[in-house]
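*Asks:* coords please:
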Amino acid sequence: MRALVMTAPGGAENSQIQEIAAPHPGPGQVAIDVAYAGLNFVDVMTRRGDAAYAADWPYRPGKEVSGTVRALGAGVTGLAVGDRVVAAPVGAGLAEAVVAEAALTVPLPDGVALREAAAVPLGLATSVLLLTDAGRFTAGDTVLVHSAGGGIGNAVARLVPLLGGGRLIGTVGRPEKAAAAIASGYDHAFARTDEAAEAIRAAAGGRGVDLVLDPLGTAALDLDLAVAAPGARIVLFGNAGGGTVADLPPLGRLMAGNLTVTGFSHRGLAATDPERLARAIRRVLDLLADGGLELPVTELPGLDAVPAAHDAMQDGLATGKYVVRVDG
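*Replies:* Here you go, the predicted structure:
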């Protein structure tokens, strides 16, 4: 079968489409013929060699897929060969077939297309969990999202109205991406410049923001604290810039503002509490099936197009969510 293989840390020059053996499921696992796979920034971080993302090389990326069940491992119940499913494999999803844990393989409801479903197991499920579990979103909250033009940012913009509504403020790395964030549902969007704090506070009505969703490591943490309303929650869920992570704020500063700083990891949740992640996946699929949620995606025509898309994501030129058609 064909699969995308990253041979060493670096860029697109180290991403190759190779012919490899199709995988077989072990106990508690499911083999899936991949129809579509989602692209996520975590694969860009792995490709460039960020610490803790790849234990060894070569590495096979891809952490969310849609497709049909190819084979079942021992002990798997509730699924059958030929079922349409989505899954969150630990990796290797950018391939014609992949193995995933049955606990993180969820049947696809009628009416949900495989194309859009490929954005669910990591991107949309993470967005739901960031808002509800980690961020304790309440209807009417003012929410600040960094990297608002990306896949998570787009998903949050579409989920907040379904969770009761609130004021949405986004930041983007490039000024020209602000308009796309507004078009996706943000009330305000600003480039991350020295004037961003003042602009965010004004957009929040002078009070500050109730919830911050921040994938930038600690690079924007001073900004987060500067615009946080009393009792705000700050959720750190990545380190997109790849820089050194700084210490968290002193306890006194957090206590003075009744602030909460929380970490979130999709990978950690998949390893330690897969049922919680599966519930989030099912919740999003139900929203898609009911027609309440729509998420535009950009379809790539095949695996050969993925390295260039990873380049665009790394350079901050991508907008929205990419999925790649794998089954031809």
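*Asks:* From now on I want contacts and neighbour counts done on CA atoms only, so please keep to that.
*Replies:* OK.
*Asks:* list the contacts for the spatially most central residue of the chain?
*Replies:* Nearest residue to the geometric centre of the chain (C-alpha atoms, centre = their mean): residue 123, 3.2 Å. If you count contacts by C-alpha atoms under 8 Å, 6 or more residues apart in numbering, residue 123 has them with 40, 151, 152, 155.
*Asks:* Please apply the same query to residue 286.
*Replies:* residue 109.
*Asks:* this one next, for a side-by-side:
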Amino acid sequence: MSGKNTQVLMKQHPKGWVTEADFEIVARDIPKPGPGQVLVRNIWLSLDPYMRGRMDPVRSYAAHLKPGDMMGGGTVGTVIESNDAALPVGTYVNGMLGWQEYGVATAKELRVLDPKIAPVSTSLGVLGMPGCTAHYGLMALGQPKAGETVVVSAASGAVGSVVGQIAKIKGCRVVGIAGGQEKCDYVVNELGFDACIDYKGPDMHAAFKAATPDRVDVYFENVGGEIMEMVFGRLNGFARVSICGLIAQYNGQPFPFTGMRHVLVNRAKVQGFIISEHMEYWPGAIMEMAGWIKSGKLKYREDVADGLQNAPAAFIGLLKGKNFGKQLVRIGPDKA
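*Replies:* Okay, the predicted model is just below:
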């Protein structure tokens, strides 16, 4: 196939907050699929907080980007050229093809999607990595019991919103933490949380104490910083804490965390996790969540930026909490 393939590269390692100057948009030849490969035209790109960590030249659970590397990320697209009979032209697939219009991959690198089950974009959100992250971090690590208090930060986001809804399905009292009254109203009125604390409000600490009269049994951490410090101070004995993300600290802002005393005093269990290390967990979690979506027990929201050229600005907005729901970029038309 002739033509050009738009890609977004990391131009340089960010210094503090990410800016659009840290990215470069280039046009390269559309790649050709080799034996056993397919060419995919990407329709949707997922933007996720973990991408910020990959932009720093520091040791982490995955290799960091070098200047000139293409930004990585989850995608959904359609097969437009195929050298694999198992993936005919027109097949919808989910993979990690990155910030580009076209990509090549083999069958083992892709997940085939059925648009009749759910919109294909959900494979990047509630029925994909964020949803499985929420399910695993809450159910496998948090192990909530009916009647317990579950707290989740970034409660209106792609992961936090699913965490809270699953906790409600399991009979827990759920308290969310989000930025702004609109997000808090959505979390309570639409998603069914029992309460939501606006961290931008006048007295976050007093509001949180009032919302957790029985303190906290399970905490799902997405933010870090002052919010994590506050919640650790309300832990119950033998509380469970799942550390999923620390978005408040991804841009180099230091925070002197002193909450380990509460871990000791309350004999709390604190576990960090990376969902890509638990791929065997995904199929069961996705099946269960798909059933909840069909029955109306699990709702989701998507925040869509149009055009690959707008991915950097949307990503910066995500890091600053400007998105409302799962942040996606619509790269091309979706006929599903």
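*Asks:* quick one: TM-score?
*Replies:* Laid over one another, the chains give 0.79 as their TM-score (TM-score structural alignment, normalised by the length of the first structure), with 317 aligned residues with a C-alpha RMSD of 3.6 Å.
*Asks:* and the residue nearest to the centre of the first structure, that's in a strand?
*Replies:* No - looking at residue 123 of the first structure with DSSP: H, G, I helix; E, B strand; the rest coil, it is helix, so not inside a strand.
*Asks:* Helices along the stretch 1-150 of the second structure, start to end?
*Replies:* 50-54, 129-135 (DSSP state H, counting those that start in this stretch).
*Asks:* how big is the offset of the first one relative to the first structure?
*Replies:* Averaged over the aligned pairs, helix 50-54 of the second structure sits 3.4 Å from the first structure after superposition, using mean C-alpha distance after the TM-score superposition for the first structure.
*Asks:* what comes up buried for that helix?
*Replies:* Using 16 or more other C-alpha atoms under 10 Å as the test for burial, helix 50-54 of the second structure gives 51, 52, 53, 54.
*Asks:* Can you give me the end-to-end span of stretch 68-87 of the first structure?
*Replies:* 10 Å (C-alpha to C-alpha, to the nearest Å).
*Asks:* swap that for stretch 118-133 of the second structure, sorry
*Replies:* Span of stretch 118-133 of the second structure from end to end, C-alpha to C-alpha: 19 Å.
*Asks:* do stretch 295-314 of the first structure as well
*Replies:* Its start and end residues considered, stretch 295-314 of the first structure measures 22 Å (C-alpha to C-alpha).
*Asks:* re earlier: may I see the buried residues of helix 50-54 of the second structure organised as TSV, with distance to residue 284 of the second structure added?
*Replies:* Below are those laid out as TSV (distance: C-alpha to C-alpha, whole Å):
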residue	distance to residue 284 of the second structure
51	26
52	29
53	29
54	29
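*Asks:* Which of these sits closest to residue 73 of the second structure?
*Replies:* When the buried residues of helix 50-54 of the second structure are ranked by distance to residue 73 of the second structure (C-alpha to C-alpha), residue 51 comes first, at 7.6 Å.
*Asks:* List the contacts of the counterpart of that closest one in the first structure.
*Replies:* Under the alignment (TM-score structural alignment), residue 51 of the second structure pairs with residue 43 of the first structure. Contacts here follow C-alpha under 8 Å, 6+ apart; on that basis residue 43 of the first structure touches 61, 62.
*Asks:* how close does residue 43 of the first structure get to residue 307 of the first structure?
*Replies:* For residue 43 of the first structure, the distance to residue 307 of the first structure - C-alpha to C-alpha - is 10 Å.
*Asks:* one step back: residue in the second structure matching the residue nearest to the centre of the first structure?
*Replies:* Under TM-score structural alignment, residue 123 of the first structure pairs with residue 130 in the second structure.
*Asks:* same deal with residue 224 of the first structure?
*Replies:* By TM-score structural alignment, residue 224 of the first structure lines up with residue 231.
*Asks:* Tell me which residues touch its match, please.
*Replies:* Contact partners of residue 231 of the second structure, counting by C-alpha under 8 Å, 6+ apart, are 216, 219.
*Asks:* switch to 7 Å and redo it
*Replies:* By C-alpha atoms under 7 Å, 6 or more residues apart in numbering, the contact set of residue 231 of the second structure is empty.
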